[in-house]
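In: I'd like to go over a predicted model; first the sequence, then the structure.
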Amino acid sequence: MSKYLLPLILIFVVLYPKFPLLGVSGTFVAVRLEDFIVAAAIIFWALTALRQKYLPVHRSILLYLLTGFVSVFSAIFVTKTAGLNLGVLHALRRVEYMALFAVGFHFLRNKNQLHFLIRTFLVISLAVSLFGLGQQFLDWPVISTTNSEFAKGLALTLGEGARINSTFAGHYDLAAFSIFPLLLVISLLTLPQIRHKWLLIGMGSLAYWTMLLSASRVTFAAFFVTAALFLLLIRRKLWLIPLIILAVFSILVSPQLLGRYRELLVDHVFAAADEEVPDALKPPEILEDRSFNIRLKAEWPRALRAFYQNPLLGTGFSSVGLAVDNDYLRLLAETGLLGFFAFGLILLRIFKSARPYLQTPHSPTDAFIIAATLGLVGLLFNAVFIDVFEASKIAIISWTLLGAAEKAKMLT
């Protein structure tokens, strides 16, 4: 049973679209099939492994969750900045996501099981890519949660200028997910013992194409930064040249990605450098990069105001709304400095234990560890502009893979 539990979680969470099963009164949140799968896995873990010996990273996760609950208690009963239902619901969501680190850690038992998990994850990635390409070219259905109406489970098709999301809630989530299989493929390709590398190249190419079609600027940059970091770690500096060429070529052949980078450069970089004399008769130029302006003028200031209200504990989970589009500001706003540093301690523990493996991989186990670690680095880049750790699918996948990678370090 334990051999198939982690692959089962990944299959259901990644591939099953976000159809709602039950609505939560007073919120836009819905209970979905993935929640029952995850809950069953956590209960199974609690019944079989709750008393086992844990590592410092597990205690760091527990510290963060305890800090979060203290913050919620303070927000509900002291500062009155969060409601009881929403505050507790969001706190329990964090428990659901982060408990999967322990699930991934406990139910990975040996290298054969890890190899099976790697193969399963690659097949899942292939299915995600094919479904996303089907949305782009064959009008396959799109299930999105980007607004309250779409979140009801409506099956739509892509409109003009829309971006694919495959089985995820939105195109940002799909792009963030793509980093993991891409880094895994790159890591595996460096192993001389891997046969049928053309299969890996094909899977990686489809995943990369899917990422381009999602047209996420921050994820595109995050992938190339982490890929460059991988090449530096394995001492292949000359490979940076074709990597840079690939990045430039990809931007040029991807109309949506090229347009979004052009918006960023023209509206914020060049416009800032071009200081014209004000003309009272000339209307002010309206910036076109709406998503960045919403962050800069509404979401981020709101999060900072919440942080200033209670710098130590924050204003509680759910207090800054559905979107902040910066996970670091969300951490500070909702859980204050205590929660921010508690979460940072988790990351520090993960990177510290991964340090011996950040070199040329010699086995699929090493490749999985370095891919998961650099995948986390990619998520941290995404977190500057996206609430990536709040996206349910990304959070579940990430904590499960990171837990499995932590156990894989003990199998080498």
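Out: Ah, there it is. Residues are numbered from 1 along each chain as shown.

In: going forward, measure contacts between C-alpha atoms and count neighbours the same way
Out: Will do.

In: the residue of the chain positioned farthest from its centre in helix, strand or coil?
Out: Centroid-distance maximum for the chain: residue 281 at 46.6 Å, with C-alpha atoms, centre = their mean. Assigned with DSSP: H, G, I helix; E, B strand; the rest coil, residue 281 falls in the coil class.

In: any idea how far it is from residue 272?
Out: Applying C-alpha to C-alpha, to the nearest Å, the value for residue 281 to residue 272 is 21 Å.

In: which other helices and strands contact the helix or strand residue 370 falls within?
Out: Assigned by DSSP states H and E, residue 370 belongs to helix 364-382. Packing partners of helix 364-382 (3 or more C-alpha pairs under 8 Å, 6 or more residues apart in numbering; DSSP states H and E): helix 111-137, helix 171-189, helix 217-233, helix 327-354, helix 392-411.

In: Throw the ones you listed into TSV and include mean neighbour count, thanks.
Out: Putting the helices and strands packed on helix 364-382 into TSV (neighbours: other C-alpha atoms under 10 Å) gives the following:
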stretch	mean neighbour count
helix 111-137	19
helix 171-189	25
helix 217-233	20
helix 327-354	21
helix 392-411	22
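
In: and these as CSV, adding distance to residue 313?
Out: Listed next are those as CSV, based on distance: least, C-alpha to C-alpha, whole Å:
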stretch, distance to residue 313
helix 111-137, 38
helix 171-189, 28
helix 217-233, 29
helix 327-354, 4
helix 392-411, 23
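
In: in stretch 197-210, what counts as buried?
Out: Of all the residues in stretch 197-210, those buried under the rule 16 or more other C-alpha atoms under 10 Å are 197, 200, 203, 204, 205, 206, 207, 208, 209, 210.

In: just the residues contacting stretch 33-51, thanks.
Out: Applying C-alpha atoms under 8 Å, 6 or more residues apart in numbering, the contact partners of stretch 33-51 are 5, 9, 12-13, 16, 19-21, 96, 99-100, 103, 106.

In: gap between that stretch and the chain center?
Out: Using C-alpha atoms, centre = their mean, to the nearest Å, the mean C-alpha position of stretch 33-51 is found 22 Å from that of the whole chain.

In: take a look at this one as well, against the first:
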Amino acid sequence: MCKHMKKLFQFCKANVLFLLTLALLVFIPLYPKLPLVDIRHTWVYVRIEDFVVVFVLFFWGITALRHKNSLITPLTVPILLFWFIGAVATIHGILLVFPNLGDVHGNVAFLSMLRRIEYMSLFFVAFSAMRDKRFLPWVLVALTVTVLGVTLYGIGQKYVGFPAFLTMNEEFAKGIPIRLSGLSRVSSTFSGHYDLAAYLVLVLPILVSMVFGIRNWVARGVLVVSALLGFIVMVMTVSRISLLALVAAVGLVVFVQKKKLVLVSLPIIMNVSNTYFAQKTVRQLFSSNITNIYAHASSSAALVIPYTLLEADPVLFIEPNAPTGENLPQGTGYINLSLSPVTRKLGHFYFEPILKVATTSADVYVINGNFLLKKVLAYDLSFTTRFQGEWPRAMDTFRRNILFGSGYGSVGLAVDNSYLRMLAEVGLLGFGTFLAIFALTVMYIRKTLPDVNDYKTRSFIIGFVAGVGGLAINAFFIDVFEASKVAFVLWLLFGVTLGTLHLYGRRVLDLYKLLKAALMSPIAVVFYLLIFTVVLYSSIMRNNFVGDDFTWFRWAADCGSNEVSQRCNVNVQTIVRYFTQADGFFYRPGAKIYFLIMYWVFWLNQSIYHAVSVALHFGVTLLVFLLARKVLRSSWLGALASFAFLMLSGHAEPIFWVSATGFLFTAFFSLSSLLSYISWQDQGKRVYFLLTLVFFVLSLLFHELGIVTPLFYLLYSLSSEGWGEMRKRVGNVRHGLLFVPIPIYLAVRYLASSHWLSGDYNYNLLKLPFNAIGNAIGYASLGVLGPVSLPIVQIIRSAARSHMIVAAVGVMAIGFGSIWAWKRYEGMMGKEDKRIWFFGVGFFLISLLPFIGLGNMTSRYSYLSSVAVALLLVYLLKKTYLFLLGNGRAIAVLIVIIISSTFGLFQLIQHQQMQSDWYDAGEATRKFVVAMDRAYEDYWKSEPMEFHFVNVPIRVGEAWVFPVGLPDALWLVFRNPNIRVFSWPTVVAAFDAVDYDAKNQKVFEFVSSGELIERRKLRISQ
């Protein structure tokens, strides 16, 4: 006995850090967050776990002084660099940013920075502790015991009444034990249900993976029971995103361990998940939204109203529970409140406030005034707080300094997105460094895992990778990397995993060489493009709808019913009608289906529509990257071309304008079809042929531009293989099948009675050559110079219309000059140069074929042709660099950087101006709707009405306001099919069209300030 005790003592003495690591893995999740030391300006407290962690770090520091290699780990440099950037960002924030903000404090920022250091320091403790391969099973025991304790306590909270210690608001954070109701979300020993769910997402995949790695059936049984209890408690947390992340993580584990089991269980999992999430997606119709209620109510006035005197349908507004944490801007609980349809006008309503103290009675106020009762679609509180409250604030904070951010503590306690929080607090540098930690971890695991010959260790690592992956998904909606219990466990497991792998490493790995290669890899380019897209276009989320948007929404909402809550059902009958009945409009069934589904799911939430547009633009940019790699035969040049395309401002209208989303879809599917065709040519696989055909058909459904897609196939074959090979390929039967959708599309379009050629969308055969050349030059200048070139192009076009003979001479001169230039310099161009020029110019002209002969030009038509502009610009930049190499590589690089930076700045300035224009245009439509609400009378909903508008705004700069769509905007608000709308240049002209004192004829004037003023035609008494 003494011998065993002596061995145990020696083991403990030699492995104190390992025992402390196990203790932390058990203690931190199980011990409630009870406050010890209060901190000014926040309800976050210093707790006992902080003192325990500081003690462990102090002990580790002593051991580190004895063993100088304790800091040599694969992650030391990026972790230290992340801390340094965080310190610089916080110092910068305290000195320059915080003085201009009202609700941030230096002490909170400093302690927030120390908290991040505290979290990640545990990595070094756990890494140093793993000195023996046999330690890993004990880590599994600690995790299993902890999960059992956490889950059993959570079940006890639900059914026995175990107390919860929450930190979701200032009162709860004081450590007061709370007994949860039967409807409350379980939090177990954690500070909130989201933290508990995030912990389970991280740990449960490890337990599930170890079920496959352990052969002992008793141990397997314990792991299965623990995992099942964890899943049960996860459901009790009612955290949908966490459950989704957990299913994804466990699915990854099972796929790696047992692929056949995934194939069998996948249909069941998808069916159960679809049912659960469909039931939990809350969409409710609220009947009112009243602001500043207490300003209208007097608690000193008491009045008893007999029940018999109450109106038949009284309106009672019950004060909703305020969101925990930070308050939202007024009205953000509702989706597009201003555009929501009006139910009726109110002279008063009844208001029942939340009781501040327990009582057997309730106060109800009668609020008098002029109010509107509206039918409003509202999402659950989680969606609202994130998408309309916390995330926009985080993005605003990030924009103050995109490189270093605004410092820790600059975005408040809750952002509910760890990535946005990181961007806001430590900027792109800190965010990139943090991601580098994870990238290095993946590389280290990938290079070392083949050397691991123990199946249990491999299973643990697989579970850890899956758990971290699930946590990464969770981080999009929850601050998981900042939640103390989750963060402590995460970095402990990082240290355990890498420390164990370090014991198996047989090779010295140059991770930073691998990291350098990864930073220049195609995946890294995709990430850079994503960040740049978000930075460039995130501000458009606040833009309101304009012009044609209201027409699309009316098509989605008008089902022959005047009910304000009516939305057309997404069913086969409606979709078939879109394909068979165009009603004189352009044949775009895909776009109609898109707006139908979006309106049905997201209603009038403009942020979602803009988010889809930005996502589509990002998708097109990725396709440009892939295409440019093929054409320019260089990943670097392909990346530059994709960034150039992203930066060009001339084609930005479809991104800003919701109505033009069809252009984005068409460009996406057309480029996808071309890339599928190229893959089919290179590899000959049938699946690429099918994808080529499918994407081509999809491009036709959103815009007529899709009809030119097969010409891209011919262009690519001709530019890469020449006439002979292209003829052979085109003669193939399968190539002929690629053109079959065109006659079918034209026939269906004709039968659907769609719009063909008339009005502005028509060709004048006499002027066709002039229009074609003029538009080609105009779109080329628009692609290179942006919207700033449009006024100059319009002046030249106007002058050409007035002097047709001079224009004809000019056209001939341009034609002969182009031929001479080609003959003169053709011999100086290499075969590769000719190929790139031929593809670029050909792509540009083919993309404009449907529009190049029209009598006018508009920037949205240049979207797809800008792909060619980006390719040729990058090609010219490359040629410029090669020309300058004679002066030395450094000089050539610097000059190219200066040229690129100047051009990029020129484009970005125009981007900002366009964003300002589109925001102002959206504000004009919002003010219009608000003004109409203000003037509303109940009879407007049912009686025939005439609305006469004077000086209707058409454009604000480069943005559209009401070119069309004004009648549809009124219909969306009032849902009266008997409304007639007229537009007049002057008030006098409008008065000539209405009667004196007409009740059902209203005249409104748009004044220069953007406001809408009602004008009345009154009789003047003699």
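Out: Everything's here; your move. Source: prediction; values computed, not measured.

In: on that earlier part again, the helix holding residue 370 of the first structure maps to which residues in the second structure?
Out: On the second structure, the counterpart of helix 364-382 of the first structure by TM-score structural alignment is residues 456-474.

In: that stretch vs the first structure - mean distance after superposition?
Out: Here stretch 456-474 of the second structure, set against the first structure after superposition, deviates by a mean of 1.3 Å using mean C-alpha distance after the TM-score superposition for the first structure.

In: show residues contacting that stretch.
Out: 136, 198, 201-210, 212-214, 241-242, 245-246, 248-250, 252-253, 256, 449, 452, 480, 493, 497.

In: which part of the first structure matches the lengthiest helix in the second structure?
Out: Looking across the second structure with DSSP state H, the single longest helix is helix 889-935. Alignment of helix 889-935 of the second structure against the first structure: no match, by TM-score structural alignment.

In: packing partners of that helix?
Out: Helices and strands touching helix 889-935 of the second structure, by 3+ C-alpha pairs under 8 Å, 6+ apart, are helix 635-647, helix 866-884, strand 955-956, strand 959-960, helix 966-974, strand 1012-1015.

In: of these, which approaches residue 991 of the second structure most closely?
Out: strand 1012-1015 (8.9 Å; C-alpha to C-alpha).

In: okay, the helices and strands packed on helix 889-935 of the second structure in a markdown table with distance to residue 282 of the second structure and mean neighbour count next?
Out: Output for these, formatted as a markdown table (distance: least, C-alpha to C-alpha, whole Å; neighbours: other C-alpha atoms under 10 Å):
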| stretch | distance to residue 282 of the second structure | mean neighbour count |
| --- | --- | --- |
| helix 635-647 | 36 | 24 |
| helix 866-884 | 41 | 20 |
| strand 955-956 | 37 | 17 |
| strand 959-960 | 34 | 22 |
| helix 966-974 | 23 | 23 |
| strand 1012-1015 | 36 | 17 |
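
In: any chance of those in CSV, plus distance to residue 150 of the second structure?
Out: Below are those laid out as CSV (distance: least, C-alpha to C-alpha, whole Å):
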stretch, distance to residue 150 of the second structure
helix 635-647, 48
helix 866-884, 55
strand 955-956, 58
strand 959-960, 56
helix 966-974, 51
strand 1012-1015, 60
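
In: which residue lines up with residue 251 of the second structure in the first structure?
Out: Applying TM-score structural alignment, one finds that residue 251 of the second structure aligns to residue 228 in the first structure.

In: show me the contacts for that match.
Out: For residue 228 of the first structure, the contact set (C-alpha under 8 Å, 6+ apart) comprises 240, 243.

In: repeat the analysis, applying 10 Å as the threshold.
Out: 222, 236, 237, 239, 240, 241, 243, 244 (C-alpha atoms under 10 Å, 6 or more residues apart in numbering).

In: so how far is residue 252 of the first structure from it?
Out: 20 Å.

In: quick revisit: just the closest of the contacts of stretch 33-51 of the first structure to residue 152 of the first structure, please.
Out: Among the contacts of stretch 33-51 of the first structure, and counting by C-alpha to C-alpha, the member closest to residue 152 of the first structure is residue 20, at 6.4 Å.

In: number of residues surrounding the closest one?
Out: Neighbour count for residue 20 of the first structure, taken as other C-alpha atoms under 10 Å: 17.

In: next one: residue 742 of the second structure
Out: Using other C-alpha under 10 Å, the number of residues around residue 742 of the second structure comes to 16.

In: ok, now how distant is it from residue 710 of the second structure?
Out: Distance of residue 742 of the second structure to residue 710 of the second structure, given as C-alpha to C-alpha: 9 Å.

In: and the strands in the second structure?
Out: 35-37, 46-47, 283-286, 316-318, 342-352, 365-374, 376-379, 945-950, 955-956, 959-960, 979-984, 1001-1006, 1012-1015 (DSSP state E).

In: what range in the first structure matches the last one?
Out: In the comparison with the first structure, strand 1012-1015 of the second structure aligns to no range at all (TM-score structural alignment).

In: other SSEs contacting that strand?
Out: Judged by 3 or more C-alpha pairs under 10 Å, 6 or more residues apart in numbering; DSSP states H and E, the packing partners of strand 1012-1015 of the second structure are helix 889-935, strand 945-950, helix 987-992, strand 1001-1006.

In: in JSON lines, list these along with distance to residue 666 of the second structure and mean neighbour count.
Out: Formatted as JSON lines, those follow (distance: least, C-alpha to C-alpha, whole Å; neighbours: other C-alpha under 10 Å):
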{"stretch": "helix 889-935", "distance to residue 666 of the second structure": "23", "mean neighbour count": "17"}
{"stretch": "strand 945-950", "distance to residue 666 of the second structure": "36", "mean neighbour count": "21"}
{"stretch": "helix 987-992", "distance to residue 666 of the second structure": "42", "mean neighbour count": "16"}
{"stretch": "strand 1001-1006", "distance to residue 666 of the second structure": "36", "mean neighbour count": "21"}
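
In: CSV for those, including distance to residue 809 of the second structure?
Out: Formatted as CSV, these follow (distance: least, C-alpha to C-alpha, whole Å):
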stretch, distance to residue 809 of the second structure
helix 889-935, 33
strand 945-950, 44
helix 987-992, 45
strand 1001-1006, 45
